[in-house]
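K.L.:
following is a predicted model, sequence given first.
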Amino acid sequence: MRNERRPAMRTLFRQDPRTILLILGSTLLIPIAVLAAVACTEESGPAAEGTVTIAVGEVPPLIQEPRRDIRATGGIGKDLSIYETIVRAPHVAPPTPPPQDHTAYSPDDLGLAESWEVASDFNSITFTIREDVAWHNNGGDWGDLTTEDVAFSFNSAFAADSVNNGAEEIGPEMKVGFDVIDDRTVRQNIEPGGFDPTWAGLQGNAGINGIDCVSKKAFDELGV
C-alpha cells in the first residue's frame, strides 16, 4: 500500500501544485484553531495585547471627498468599520420597503441618526444626529460628528459630477440636497413627487455602496 500511494501523491502534486498549499494551510490552521479555542477559556488568563494588522489588496485614500469616492470609504472604510452610514435599514422581503418610522428600528440599526421624520408631504426627511459620536483620531483630533459633516458628505456624493457608487443608485429626485438646521438636525430635501420609500436601504446599507459620512474637517486638512 505504501509503494502504491507514493506515485499517486507525486502525480497529484505534479498536476496541481496548489494542493500542497491547501494541505499546508489546513495543517497550519489546526493548531491555530486550537490555540484560539484555548485563548477563549476562562483559565487562559488576561487577553493578549498588541496591534492586529489586516492584509488587504489595496487601501485607497480613506479621507476622500465623497463625490470622488468610488469605493474607498464605501468599501474598505465601511467593511473595516472606519465609517458609518446614517441608518442601517433592517432586511425586509421585497417588494416591501424598509420601515419609514425610526421607532420600527432596533438600536443597532439606527446608525448615525438616532431618529428621523418624513414630512407629511414627502418632500423632506429631517434627521436628528446622535451626540458624542467621535471620529477616529488618525492624523489629528477631528472631534465629534457634526451635522455639517453629514450635509457635506451627502451633498458631495449627490453632486452632478459625483462618481460615488452609492449615490448612483439613488434617483435624482432624492438628491436635491441636505441642509443643516442646527447642531443636531439636518434635513434632506426631496423633489415633489419624487420620494423613494426604499431610501433607508439605498442611503444606508446597500451592500458596500451605502453613503458613508466623513469628517469635513479631516477632509479639508488631509483629504484628496
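P.N.:
Received it, and whenever you're ready, just let me know what you need. The structure displayed is predicted, hence computed values, not measured ones.

K.L.:
from here on, contacts and neighbour counts on C-alpha atoms
P.N.:
Noted.

K.L.:
could you check the distance from Pro7 over to Phe13?
P.N.:
Remark: distance between Pro7 and Phe13 (Cα to Cα, to the nearest Å) = 10 Å.

K.L.:
meant to ask about Glu221
P.N.:
Counting by Cα to Cα, the gap from Glu221 to Phe13 is 54 Å.

K.L.:
can you tell me which helix in this protein is longest?
P.N.:
As assigned by DSSP state H, the longest helix anywhere in the chain is helix 18-39.

K.L.:
how about that helix: buried residues?
P.N.:
Residues of helix 18-39 classed as buried by neighbour count (16 or more other Cα atoms under 10 Å): none.

K.L.:
what helices and strands are in contact with the following helix or strand past it?
P.N.:
Under the assignment DSSP states H and E, the closest C-terminal helix or strand after helix 18-39 is helix 78-79. Applying 3 or more Cα pairs under 8 Å, 6 or more residues apart in numbering; DSSP states H and E, one finds that helix 78-79 contacts no other helix or strand.

K.L.:
tell me the helix or strand right after helix 78-79.
P.N.:
strand 113-118.

K.L.:
which elements pack onto the helix or strand following that next one?
P.N.:
As assigned by DSSP H and E, the chain's next helix or strand after strand 113-118 is strand 124-129. Under the contact criterion of 3+ Cα pairs under 8 Å, 6+ apart, strand 124-129 touches strand 113-118, strand 185-189.

K.L.:
Glu117: neighbouring residues, count only.
P.N.:
Neighbour count of Glu117, defined by other Cα atoms under 10 Å: 15.

K.L.:
that one contacts Val186, correct?
P.N.:
No - contact between Glu117 and Val186 fails when scored by Cα atoms under 8 Å: they sit 10.8 Å apart.

K.L.:
also this one, for the comparison:
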Amino acid sequence: MLSMQRNDPRQYDDLAGEWWRPGGPFELLHWLAEARAALIPPAGAPGRILVDAGCGGGLLAPHVRGKGYRHIGVDLRRTGLERAVPRGMTAVNGDVTALPLADRSADVVVAGEILEHVTDLSGTVAELCRVLRPGGLVVLDTVNDTRLSRFITVTLGERLGIAPVGLHDPALFVPPRRLVTEFTRHGVELEIRGVRPSLPGLFRWLVLGRAAGGRIVPSISAAILYQGIGRRHAG
C-alpha cells in the first residue's frame, strides 16, 4: 500500500540518499544520464549555458563536466539539489512548468526522465523552449504511453526493483507523437529514437545485486523508452 499518491514529488525526499548509491534504485537513471550526455556536443565557446530541467541529484554532471558549459540544474526538491551541488552544478530551486530563468538564456536544454512526471506537458514544453536560444539544442528522454511501457515500468518494474514503488503515474506517460507536436509549436523539430538498457547490465544489477556499469543502447522500438533531440529554429 502506498503512503503517498503516485508521482508525489515528496517521494524524492525520502529517496534522497539513493541518488549516488551504486546499485541502488536510481541505477538505471545513471545509465540514462550517460546516454543523454552523449547527445550533447562540446560547448565550443566560453560562457555557453546548459540547463538541466528536473536535474534531481545531478546525475548528468559527471558526463558533461568536460564539455565546457555552465551547468545549471533546476529541480523542485531541495534534497536532490543538495546532492547535485557537490557535482559541480549551479543549483536553482524551481518548477519545470515555470523555470526561473530568462528567455533565450540557454544554449542546451536537457529534460531527462522528467516529462513522464509533469501534469502539464504543454506548459512544460513551452517553458523548455522559452529558455532555449534560437539555434539551441534540446535533449530529452522519457517513457512512452503504451501498454508495454506501463507493464514494464510499473507492474513488473516495481516488483523487480527497476523503479521505486509509486514513483510513476502511468497516466502521465508521453506518446512520442504528442511530444513532437508540442515541440513543433515552439519551433523545435524533434527527432525520436527508441532506447533500452543493455541486458548484461540489467542482469548484473537486478539478479546479482551489483553496481552494474550498464548502459543504454539503441532499440528498434520506442514502445518503452525513447530519446529526443532537436534544435530551435534560428531567428
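P.N.:
Received it, and whenever you're ready, just let me know what you need. Computed from a prediction, not measured in an experiment: that's the story for all the values here.

K.L.:
quick check: TM-score for this pair?
P.N.:
Superposed pair, TM-score by TM-score structural alignment, normalised by the length of the first structure: 0.29. Supporting alignment: 108 aligned residues with a Cα RMSD of 5.6 Å.

K.L.:
re earlier: and the helices and strands packed on strand 124-129 of the first structure, which is most packed in?
P.N.:
Sort those by mean neighbour count, taking mean count of other Cα atoms under 10 Å, and strand 185-189 sits at the top with a mean of 21.

K.L.:
ok, and the closest non-adjacent residue to Thr126 of the first structure?
P.N.:
Leaving aside its sequence neighbours, Thr126 of the first structure sits nearest to Arg187 (Cα to Cα, 6 or more residues apart in numbering; 4.3 Å).

K.L.:
check the contact between that neighbour and Asn155; I expect there is one.
P.N.:
No - Arg187 of the first structure is not in contact with Asn155 according to Cα under 8 Å; the separation is 11.4 Å.

K.L.:
any common contacting residues for those two?
P.N.:
Residues touching both Arg187 of the first structure and Asn155 by Cα atoms under 8 Å, 6 or more residues apart in numbering: Phe178.

K.L.:
host element of Gly73 of the second structure?
P.N.:
Using DSSP H and E, Gly73 of the second structure maps to strand 70-75.

K.L.:
what packs against that strand?
P.N.:
strand 49-53, helix 78-84, strand 90-93.

K.L.:
what's the most buried one of these?
P.N.:
strand 49-53 (a mean of 25).

K.L.:
ok, then the element right after that strand?
P.N.:
helix 61-64.

K.L.:
give the buried residues for that next one.
P.N.:
Ala61, His63, Val64.

K.L.:
ok, for Val180 of the first structure, nearest residue in space, not its chain neighbours?
P.N.:
Leaving aside its chain neighbours, Val180 of the first structure sits nearest to Val186 (4.6 Å; criterion: Cα to Cα, 6+ apart).

K.L.:
put together CSV for the buried residues of helix 61-64 of the second structure, with distance to Ser122 of the second structure on each row.
P.N.:
Converted to CSV, those look like this (distance: Cα to Cα, whole Å):
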residue, distance to Ser122 of the second structure
Ala61, 27
His63, 29
Val64, 28
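
K.L.:
of all these, which comes closest to Val217 of the second structure?
P.N.:
Set against Val217 of the second structure, the nearest of the buried residues of helix 61-64 of the second structure by Cα to Cα is His63 (16.4 Å).

K.L.:
ok, longest strand in the second structure?
P.N.:
strand 132-143 (DSSP state E).

K.L.:
let me know the angle separating it from strand 49-53.
P.N.:
If you take axes from the mean of the first three to the mean of the last three Cα atoms, to 10 degrees, strand 132-143 of the second structure sits at 40 degrees to strand 49-53.

K.L.:
packing partners for strand 132-143 of the second structure?
P.N.:
helix 27-37, strand 106-112, strand 225-232.

K.L.:
returning to what we had before: among the helices and strands packed on strand 70-75 of the second structure, which comes closest to Arg150 of the second structure?
P.N.:
strand 49-53 (23.7 Å).

K.L.:
now for the closest one, which elements pack on it?
P.N.:
strand 70-75, strand 106-112.

K.L.:
which among those strands is found nearest to Gly135 of the second structure?
P.N.:
Relative to Gly135 of the second structure, the nearest member of those by Cα to Cα is strand 106-112, separated by 7.9 Å.

K.L.:
quick one: list the elements packing against the closest one.
P.N.:
Identification of packing neighbours for strand 106-112 of the second structure by 3+ Cα pairs under 8 Å, 6+ apart yields helix 27-37, strand 49-53, strand 132-143.

K.L.:
now the angle between strand 106-112 and the last one, please.
P.N.:
Think strand 132-143 of the second structure. Using the same axes, to 10 degrees, strand 132-143 of the second structure lies at 10 degrees relative to strand 106-112.

K.L.:
quick check: angle from strand 132-143 of the second structure to strand 225-232?
P.N.:
Interaxial angle of strand 132-143 of the second structure relative to strand 225-232 (the same axes, to 10 degrees): 170 degrees.

K.L.:
in the helix or strand that contains Glu189 of the second structure, which residues are buried?
P.N.:
Glu189 of the second structure is part of strand 188-197, with elements assigned from DSSP H and E. By 16+ other Cα under 10 Å, the buried positions in strand 188-197 of the second structure come out as Val188, Glu189, Leu190, Ile192, Arg193, Gly194, Val195, Arg196, Pro197.

K.L.:
circling back: ok, the residue nearest to Thr126 of the first structure - contacts?
P.N.:
Counting by Cα under 8 Å, 6+ apart, Arg187 of the first structure has contacts Ser124, Ile125, Thr126, Phe127, Phe178, Asp179, Val180, Ile181.

K.L.:
export those residues to CSV and tack on neighbour count and distance to Ala113 of the first structure?
P.N.:
Formatted as CSV, these follow (neighbours: other Cα atoms under 10 Å; distance: Cα to Cα, whole Å):
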residue, neighbour count, distance to Ala113 of the first structure
Ser124, 21, 15
Ile125, 17, 12
Thr126, 20, 10
Phe127, 24, 6
Phe178, 24, 14
Asp179, 19, 15
Val180, 19, 14
Ile181, 14, 14
